[in-house]
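Engineer: coordinates only, sequence not included:
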């Protein structure tokens, strides 16, 4: 199972991109699942309109959200590690697990940059594969490709070769 993280600060477009990735690779025939870290404190909401519901509606085989000690499948996560959560997805023979959040983990990452102050994230996380941004970034300083929000098609073409290679 391939794991891809989408990270960024609040309201940077993580959920939108995650949903688009789920939809894109589901349409390519992959079994795609998602796991969202609930970074807002407390337990995740279990209602319509939540981010994990958006993931499910986009085609995710298994849509989960973890935060505040609760994994949204009514399974308590008080004593479950991230690796154990991933193992849960592996049981379903998932091809691609798209993880939204969990910045400190070391999987392949796509970073969302919305504002100049978000650039500090590039120095805080590991295993960055690409950046999607709304602002101009000096490309000479980065070792990974930069894509602009205005040209998602270019990003998805790159992403397909990255995931399917």
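Structural biologist: Now that the structure is in, tell me what you want to look at. These numbers come from a predicted model, not from an experiment. Numbering: from 1, shown residues only.

Engineer: C-alpha from now on. contacts and neighbour counts both.
Structural biologist: Will do.

Engineer: quick one: the helices in this structure?
Structural biologist: Secondary structure of the chain (DSSP state H): helices at 14-27, 51-57, 82-90, 121-124, 152-164.

Engineer: will you turn the ones you listed into a markdown table that also has distance to residue 39 and mean neighbour count?
Structural biologist: A markdown table is the format used below for the helices of the chain (distance: least, C-alpha to C-alpha, whole Å; neighbours: other C-alpha atoms under 10 Å):
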| stretch | distance to residue 39 | mean neighbour count |
| --- | --- | --- |
| helix 14-27 | 12 | 20 |
| helix 51-57 | 12 | 21 |
| helix 82-90 | 15 | 14 |
| helix 121-124 | 16 | 12 |
| helix 152-164 | 26 | 13 |
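
Engineer: take this one as well and set it beside the first:
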């Protein structure tokens, strides 16, 4: 599986870009999965649901299966968060995995950047960032610059960078 990341500060446009890229790659016939890293505690389950009750009772893993999808929830229960590589190994094979977040990992990435965040670019400090997608013109970048909404151009760049 090929892996490519979308990184950037909070509210920089990462999720929207990932969403558009998934749609673009799927329309080109690729199979795509995503990995999203969140720094905050979040729960994908709902209190009162059977699966939530199983987890709260102490189950380490709960598989929820429906006619449309299945999900595996794994409780860390104090164990260390798995690495990105460990999580990638759990995925079924696909052509491309898009990773949102994991800004400190060494996989190839595009940085999403919005001027309104007021945050500096990550690119100067991260050699794994191969391009920047921004809503504003940025001068003197040592990597390609795309408009944040240029989904097709960004997708073309990612595929070329991965050797497709």
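Structural biologist: Cool, got the structure. All of these numbers come straight from a predicted model, not from anything done at the bench.

Engineer: mind checking the TM-score on these two?
Structural biologist: Overlay of the two chains. TM-score (TM-score structural alignment, normalised by the length of structure 2): 0.72; 136 aligned residues with a C-alpha RMSD of 2.2 Å.

Engineer: circling back to that earlier point, what's the closest of the helices of structure 1 to residue 132 of structure 1?
Structural biologist: Residue 132 of structure 1 sits nearest to helix 152-164 of all the helices of structure 1, at 8.2 Å, using C-alpha to C-alpha.

Engineer: the closest one vs structure 2, mean deviation?
Structural biologist: Helix 152-164 of structure 1, aligned to structure 2 and superposed, deviates on average by 3.4 Å (mean C-alpha distance after the TM-score superposition for structure 1).

Engineer: so how far is that helix off the chain centroid?
Structural biologist: Distance of helix 152-164 of structure 1 from the chain centroid (C-alpha atoms, centre = their mean, to the nearest Å) equals 15 Å.

Engineer: and if you look at stretch 27-43 of structure 2?
Structural biologist: 5 Å.

Engineer: next, the distance between the ends of it.
Structural biologist: One end of stretch 27-43 of structure 2 sits 31 Å from the other (C-alpha to C-alpha, to the nearest Å).

Engineer: show me the contact partners of it.
Structural biologist: For stretch 27-43 of structure 2, contacts defined as C-alpha atoms under 8 Å, 6 or more residues apart in numbering pick out 22, 25-26, 88, 94-102.

Engineer: what's near enough to touch the residue minimising distance to the centre of structure 2?
Structural biologist: Centroid-nearest residue in structure 2, with C-alpha atoms, centre = their mean: residue 100, separated by 1.9 Å. Counting by C-alpha under 8 Å, 6+ apart, residue 100 of structure 2 makes contact with 5, 6, 7, 14, 15, 18, 34, 35, 36, 37.

Engineer: ok, of the residues you listed, which come out buried?
Structural biologist: Buried by 16 or more other C-alpha atoms under 10 Å: 5, 6, 7, 14, 15, 18, 34, 35, out of these.

Engineer: could I get those as CSV with distance to residue 142 of structure 2?
Structural biologist: Shown next, in CSV, are these (distance: C-alpha to C-alpha, whole Å):
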residue, distance to residue 142 of structure 2
5, 18
6, 18
7, 17
14, 21
15, 24
18, 23
34, 28
35, 27
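
Engineer: which of these sits closest to residue 153 of structure 2?
Structural biologist: The shortest approach to residue 153 of structure 2 among those belongs to residue 18, at 13.6 Å (C-alpha to C-alpha).

Engineer: correct me, but the closest one touches residue 98?
Structural biologist: Yes - using C-alpha atoms under 8 Å, residue 18 of structure 2 is in contact with residue 98, at 7.1 Å.

Engineer: next, show the common contact partners of these two.
Structural biologist: Listed contacts common to residue 18 of structure 2 and residue 98 are residue 6; contacts here mean C-alpha under 8 Å, 6+ apart.

Engineer: just to revisit the earlier point, so which of the helices of structure 1 gets nearest residue 72 of structure 1?
Structural biologist: Residue 72 of structure 1 lies closest, by C-alpha to C-alpha, to one member of these: helix 51-57, at 8.5 Å.

Engineer: helices or strands next to the closest one in the packing?
Structural biologist: Using 3 or more C-alpha pairs under 8 Å, 6 or more residues apart in numbering; DSSP states H and E, the elements in contact with helix 51-57 of structure 1 are helix 14-27, strand 32-37, strand 63-67.
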